[in-house]
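Novice: Got a predicted structure plus its sequence, pasted below:
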Amino acid sequence: MSTAVETDLADEALGVLRELTGRPEAVFREGQDAAVAALVERQERALVVQRTGWGKSAVYFVSTALLRRRGKGPTLLVSPLLALMRDQVAAAARAGIKAVEISSSNVTEWDDINARLAADDVDVLLVSPERLTNPRFRDEQLPALVSRCGLLVVDEAHCVSDWGHDFRPDYRRIRDLLGQLPAGTPVLATTATANERVVADVAEQLGAGGVGVTTVRGPLARDSLRLGVLRLDTDRARLAWLAAHLEELPGSGIVYTLTVAAAEETAALLRDSGHEVRAYTGRLDDADRKDAEEALRENRVKALVATSALGMGFDKPDLGFVVHLGAPSSPVSYYQQVGRAGRAVDHADVLLLPGPEDLAIWQWFATSSMPREDHAAAVLTAMADGKAWSVARLETVADVRRSRLELLLKVLAVDGAVERVQGGWRSTGVPWVYDADRYTRVTATREAEQRAMIAYARPVGDAECRMAFLQEALDDPTAAPCGRCDVCAGAWYPTDIPAGASQAASARLDRPGVELAPRAQWPTGADRLGVQVKGKIAAAEQVETGRAVARLTDLGWGQRLRTLLGDDGVGGVATLAEDLEAPSIEEDPDAAYDVSHRVIRPGLPSDAPPDEELLKACARVLGAWDWARRPGAVVAMPSRRRPALVAGVAQGLAGLGRLPYLGALDLAHGGPTGGPGGNSAFRLAGVWQRIVVGPELRSRLADLGDAPVLLVDDLADSRWTMTVAGRELRLAGAGAVLPFVLALSA
């Protein structure tokens, strides 16, 4: 195999590289020229596994320029994130390469892009893997692109593999795409985060049909990174440490959290402490994301406090630090995120502050891309009629939350059992068999990764070199002690927490109260489940905007309520992880994680009246509630799991507010069916006509007149229990219903 381009081509390639980088002295890094040779000279398929910052994008842009000069068609680049696409388009322009993207953020530009493609005025077209399933793109644009494609690039190729830390079902369509390419079309797959198992899997898929694959793999050590782990007992200690020491970290950087709520709350606390930071999550619209990214690139903020939405491909070469409040679920994904730092600076600091909530979130992620057999069977049985089904309609045949239903449909689609069409999804008639063995193996791999992350996060005295650990997790044969991390050279970070910072963090986290939005619309298709309602909920049957002490995913009170509510708390974390259910994780001997494991998954929680601290928090929420009319009485939801807790909160608030306690609603027909985590249609059907106003309560309501009623419960997940119960109270004469719960699941 040739290891470098021939002399003439080498000079030409070097010229393109210098245009791309804007540096007349630039030279190829080891392995870049070998990849270019494989693609341009020999039209091969190449898999490049190199550390972040090595310059994988230079390989495909240089190759694109060279192939276009030789009359080849445009490069089709499959790229996972919009932030990555924007960086790549900007980089291409510096080398005179015309790159455009087709995504949901530029719909108004699609016709112009299509015209430019037809005129051969585009060198690189960037699309997300999800775009490959779009009916219009798949049927109208993709065939022509494939027929004249000069180069196919699969960026972040570990997503192709079930074993990759960030597997995405739509990436599996790329194997089908490879089979449609004209013979001799070069293909480049790139990643910085793949161990031997993932490399072998991706290479096998690239080589489908007996095509040879050149693998270019280099050492993964990052000499600029100084790694450390600081273990603090509580969320308030971690936030206080960060507020006290953020300015001491070099340059500007990223603070990663595992949930949207944690990102927003951490950013608010840091701003209160005088730091210039912004939250960056999947809830931001595209314009706000772009603005936040530019603020960090231009050092107008000290940090972005981000979820994994700021992930693969975000490029700021001088990023000075990465801090994690909570650990990602595997060393491989951790390496991918910390690789954002230290690309063009000599020194960057990387610090992990693990938290007790990490395990619960990991459990949800471990199986989020795996279909449940009963859900798949229900969907396929319904779709056997050959008609197009909308996602909303499918919610009436499978009790699964919409985000996971959409993921299930993607899995079925890449397996060929369904296809996306105008108007929804349709069965292809291809038989589908649940691959239990594969999902069992993947689950076992995920659990092994989680145990490895726990081992990485051990205290200095019990750990090995942090960088070598990450290299070994990626099967890098060059792994060796780095001499810089806290294990090799001692703790480089301060460990003190000033009293003022601790007090400020406690004050922020102890502040209870979030809004509980009312349902305004009945779910589509409820009539197919025996609930004869549709459209808007009548104003005379609606509840008012309510309040909760906290979201289960919040720091502070959220964590206390997760402990109090037991397994329901785990369900709440899973719900928010959509902004992020799984098999139990084998306990690890590491003491801190072992304790958090038992706290987060304690089984059936004991039922007891609320303590004084919880009642005071509830009272603070009520005191800040700007209701139009003060409630005239308190009613409790009928609870089968926690009757003492729910009734105790209701009676306690009645006493504090000097209001009459009217008792609890009654259960009918055995009470609600189902459980948290499903979709709206099934949740409504599970509570419909199963919570009623009994004769005694009805009489007391009549004596109350039209005064509002405060309706108390422990947990709001789908909000249909509170909606149906409130409707019954309104129909029984209550002038208004003010919902109050201890916790929201999201």
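Specialist: Yep, it's here.
Novice: When you work out contacts or count neighbours from here on, use the C-alpha atoms and nothing else.
Specialist: OK.
Novice: residues contacting Glu613?
Specialist: Applying C-alpha atoms under 8 Å, 6 or more residues apart in numbering, we find Glu613 in contact with no residue.
Novice: can you check Thr281 too?
Specialist: Val260, Ala263, Ala306, Thr307, Ser308, Ala309, Leu310, Asp579.
Novice: count of residues packed around the nearest residue to Pro169 once chain neighbours are set aside?
Specialist: Of all residues not flanking Pro169 in the chain, Val411 sits nearest, at 5.7 Å (C-alpha to C-alpha, 6 or more residues apart in numbering). Val411 has 21 neighbours, counted by other C-alpha atoms under 10 Å.
Novice: Confirm that Val411 sits in a strand.
Specialist: No: Val411 is assigned helix when assessed by DSSP: H, G, I helix; E, B strand; the rest coil, not a strand.
Novice: ok, and here's another one to check against it:
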Amino acid sequence: MTDEHPHPTTDEATPTPPDGLRAAADAVLARLVGAPAGEVRLREDQWRAIEALVADRRRALVVQRTGWGKSAVYFVATALLRERGSGPTVIVSPLLALMRNQVEAAARAGIHARTINSSNTQEWDTVQAEVAAGDVDVLLVSPERLNNPDFRDRVLPELAAATGLLVVDEAHCISDWGHDFRPDYRRLRTMLADLPPGVPVLATTATANARVTADVAEQLGTGAGTDALVLRGPLDRESLSLGVLRLPDAAHRMAWLADHLGELPGSGIVYTLTVAAAEEVAAFLRQCGHTVASYTGKTENAERQQAEEDLLANRVKALVATSALGMGFDKPDLGFVVHLGSPSSPIAYYQQVGRAGRGVEHAEVLLLPGREDQAIWEYFTSIAFPPEEQVRRTLDVLARAGRPLSLPALEPQVELRRSRLETMLKVLDVDGAVRRVQGGWIATGVPWTYDTERYAWVAKQREAEQQSMRDYVTTSGCRMEFLRRQLDDEQAGPCGRCDTCAGPRFTDSVSPAALDAARGELGRAGVEVEPRKMWPTGLPAIGVNLKGRIPAGEQAAPGRALGRLSDIGWGNRLRPLLAPQAPDAPVPDDIAKAMVGVLADWAKGPGGWASGEPDAPPRPVGVVTMASRTRPRLIHSLGARIADVGRLPLLGSVEYAGDLPRVPRSNSAQRLQALDGALTVPPSLASALRESSGPVLLVDDLMETGWTMAVAARLLRRAGAEGVLPLVLAVQS
């Protein structure tokens, strides 16, 4: 532990502790950090928190910078409370990475820790039996468990009754004023209210401004009859040197990484804003000879754990990661954090850079902002809490059902994608309007009010946070001071270390070779598109007579797209072209040429019709385009260019049967309901298909979910096409 002494904002007198309690606490700390007894000592602010929990059985909120030693507080308090006969400590923890780190840390202090989370379901019964037998000192629980019906109704009441200390880690997630609100965390209100009198509670976070701090402290007081003790310290990170490099484009940023990654100290993290970018950058850096791995929300759990272990052991120079590698990952000697693109919130940025420099004297923090950042922010903003009419619709469907509805059964009846629907239901559950039970969700009948003012304020706050990140990039003042003021740190002042205080430490130069390689990588066109093979569940309930597997004779074949909208290569070119407000115009020459290249690579590649392989499929016999409400000129001109270059006939278009339908940009079932009967194959196109002998290329602009393509391919196959090969400008992600 260091000798820093953060000054709390709340200074309340506490009784003199029992003799020897402080010495016992320091002895536990020594075991925790692996030091000889007597050589380490808790800081005064750490001791104040432990004293409040153990001697006074209070509730406390600790807001301290990353690396301050918050976990030491709850492990030392656990050991002391267990020695005095208290029940196990329950830690509500948001990420599996944190849980794995905490179990290992606890063992060093002789504390037996176990977890209940989504990755160890086969162990739950054993863990619960160990808890009941008193063999577990610390139980780490993911917030999602708190509203699992079986856990909530059977395990949680017994756990609340036996708990000796409740710890809420990353407590800013409780507050929907915070940057990382998680509805599952709000379940803690119920647990707090149900705790027996005298059970201490500790909430910890490094990323809470004044408003979030007040909100969390108020919630901590639930059922306690007394205010929570708030210990808030300065948020400076003396080991971090912050900087910003503003480079012309994505190719320059990737080239800079390729040239300079090896110069950064130790091993670290390169953050990207999207899964596609993480995978793209990791692949490029590996090609350039760097030992890196990607880490995203789509990475399998076993691969994630291996990647974490490789970084902890310095077997890789960096993990190229999304925010999936965030709260809870603990590597004290992490030497750098580089952001390839700006997070949308300075608070989230402070949290992520806080992964570095926790156990070393110096760590580099660099932000390389991109012009695509704003578009990515806007996408994530678009999936915020739904408007009132969609919420009311969901409540009405649940009320009429008269039985629990699972997410797959509910989704077809509301215009929300499943992930967004689930988040909304969790919020409604916290508000008491719905309840999760065995078999799904039910409406409770409790009156519910849509808090328009609150949601509008949160949306406005998000906009302000985005502007703050733009201001962070352009500020001429101290960057650490800027971030600390965003967190309402009253002691914020110039750090003397960042690139505006001490001057830049890195140039923006890139080598021609690295820039050429980056441009080649980003300019590489072509993404494989997998066809839909199963109809979504619940379609018969909304009048669409489709279910189960799509017959092989009615499926599209695997196809190709020029790029993903979330790419930092072609995505930057395609996003403006396909933006809702973009004018409809003939396909630009560079896009058309790139699409021809994609088609040529597809034909000559493995399994392509021009590959020369013995079982190569037949060559396409024609081009078909999709009708469009918004970009008919773009799609028709693209189809015509493909037909002309490929010397193929332009056979016609899949048209709309009547007025162009409004196809909801929500969930699969709603899209299919809107498309059911809306598309048709004109007689002239059907005749051309019957006269042809081979597959056709089906050209469209954007594939968001793949259902429009699936419906069109089914119609074309039924009309006589021997195969349908999708060819689109972009896929959503």
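Specialist: Cool, the structure landed. Nothing here was measured: the structure is a model prediction, and the numbers come from that model.
Novice: TM-score of the superposition?
Specialist: For this chain pair, the superposition-based TM-score is 0.95 by TM-score structural alignment, normalised by the length of the second structure; 705 aligned residues with a C-alpha RMSD of 1.3 Å.
Novice: ok so, going back, surely the residue nearest to Pro169 of the first structure meets Arg168?
Specialist: No: contact criterion C-alpha atoms under 8 Å: Val411 of the first structure and Arg168 do not qualify, at 9.2 Å.
Novice: so what sits against both of the two?
Specialist: Ser369.
Novice: that older thread, and the residue nearest to Pro169 of the first structure, how far from Thr133 of the first structure?
Specialist: Distance, Val411 of the first structure to Thr133 of the first structure, by C-alpha to C-alpha, to the nearest Å: 12 Å.
Novice: between these two, what contacts are shared?
Specialist: What both Val411 of the first structure and Thr133 touch, as defined by C-alpha under 8 Å, 6+ apart, is the set Asp170.
Novice: mind listing what Ala685 of the first structure touches?
Specialist: Going by C-alpha under 8 Å, 6+ apart, the list of residues near Ala685 of the first structure reads Ala526, Leu529, Gly530, Val531.
Novice: at 7 Å instead, please
Specialist: The neighbours of Ala685 of the first structure, taking C-alpha atoms under 7 Å, 6 or more residues apart in numbering as the test, are Leu529, Val531.
Novice: how near is it to Gly678 of the first structure?
Specialist: From Ala685 of the first structure to Gly678 of the first structure the distance is 11 Å (C-alpha to C-alpha).
Novice: which position in the second structure aligns with Asp120 of the first structure?
Specialist: Alignment note: Asp120 of the first structure maps to Gly134 in the second structure; criterion TM-score structural alignment.
Novice: Give me the neighbour count for its match.
Specialist: 12.
Novice: How about the secondary structure of it?
Specialist: coil.
Novice: distance of it from Ala162 of the second structure?
Specialist: 10 Å.
Novice: contacts for stretch 46-66 of the first structure?
Specialist: 13, 16-17, 32, 35-36, 38-40, 75, 92, 97, 187-192, 203, 213-220, 339, 343.
Novice: which bit of the second structure covers that stretch?
Specialist: With TM-score structural alignment applied, stretch 46-66 of the first structure matches the range 60-80 in the second structure.
Novice: Tell me how many other residues crowd the aligned residue in the first structure for Val473 of the second structure.
Specialist: Alignment note (TM-score structural alignment): Val473 of the second structure maps to Ala457 of the first structure. Using other C-alpha under 10 Å, Ala457 of the first structure has 23 neighbouring residues.
Novice: which residue sits closest to the aligned residue in the first structure for Lys533 of the second structure in space, ignoring its chain neighbours?
Specialist: Using TM-score structural alignment as the criterion, Lys533 of the second structure maps onto Ala520 of the first structure. Of all residues beyond its chain neighbours, the one nearest Ala520 of the first structure is Ile537 (5.4 Å), with distances taken as C-alpha to C-alpha, 6+ apart.
Novice: And the one you found, how far from Thr723 of the first structure?
Specialist: In terms of C-alpha to C-alpha, Ile537 of the first structure sits 10 Å off from Thr723 of the first structure.
Novice: same question, Arg231 of the first structure
Specialist: Distance from Arg231 of the first structure to Thr723 of the first structure, by C-alpha to C-alpha: 42 Å.
Novice: Tell me which of these two has more neighbours.
Specialist: More crowded of Arg231 of the first structure and Thr723, by other C-alpha under 10 Å: Thr723, with 24 against 18.
Novice: Moving C-terminal from the host helix or strand of the more buried one, which element do we reach first?
Specialist: Applying DSSP states H and E as the criterion places Thr723 of the first structure in helix 720-731. Downstream of helix 720-731 of the first structure, the next assigned helix or strand under DSSP H and E is strand 736-744.
Novice: quick one: that next one aligns where in the second structure?
Specialist: Going by TM-score structural alignment: strand 736-744 of the first structure matches residues 723-731.
Novice: how distant is the matching stretch from the center of its chain?
Specialist: 28 Å (C-alpha atoms, centre = their mean, to the nearest Å).
Novice: Number of residues surrounding Asp180 of the second structure?
Specialist: 17.
Novice: Let me see the contact set for the nearest residue to Lys302 of the first structure once chain neighbours are set aside.
Specialist: Of all residues not flanking Lys302 of the first structure in the chain, Ser252 sits nearest, at 4.7 Å (C-alpha to C-alpha, 6+ apart). Contacts for Ser252 of the first structure (C-alpha under 7 Å, 6+ apart) come out as Asn299, Val301, Lys302, Ala303, Leu319, Gly320, Phe321.
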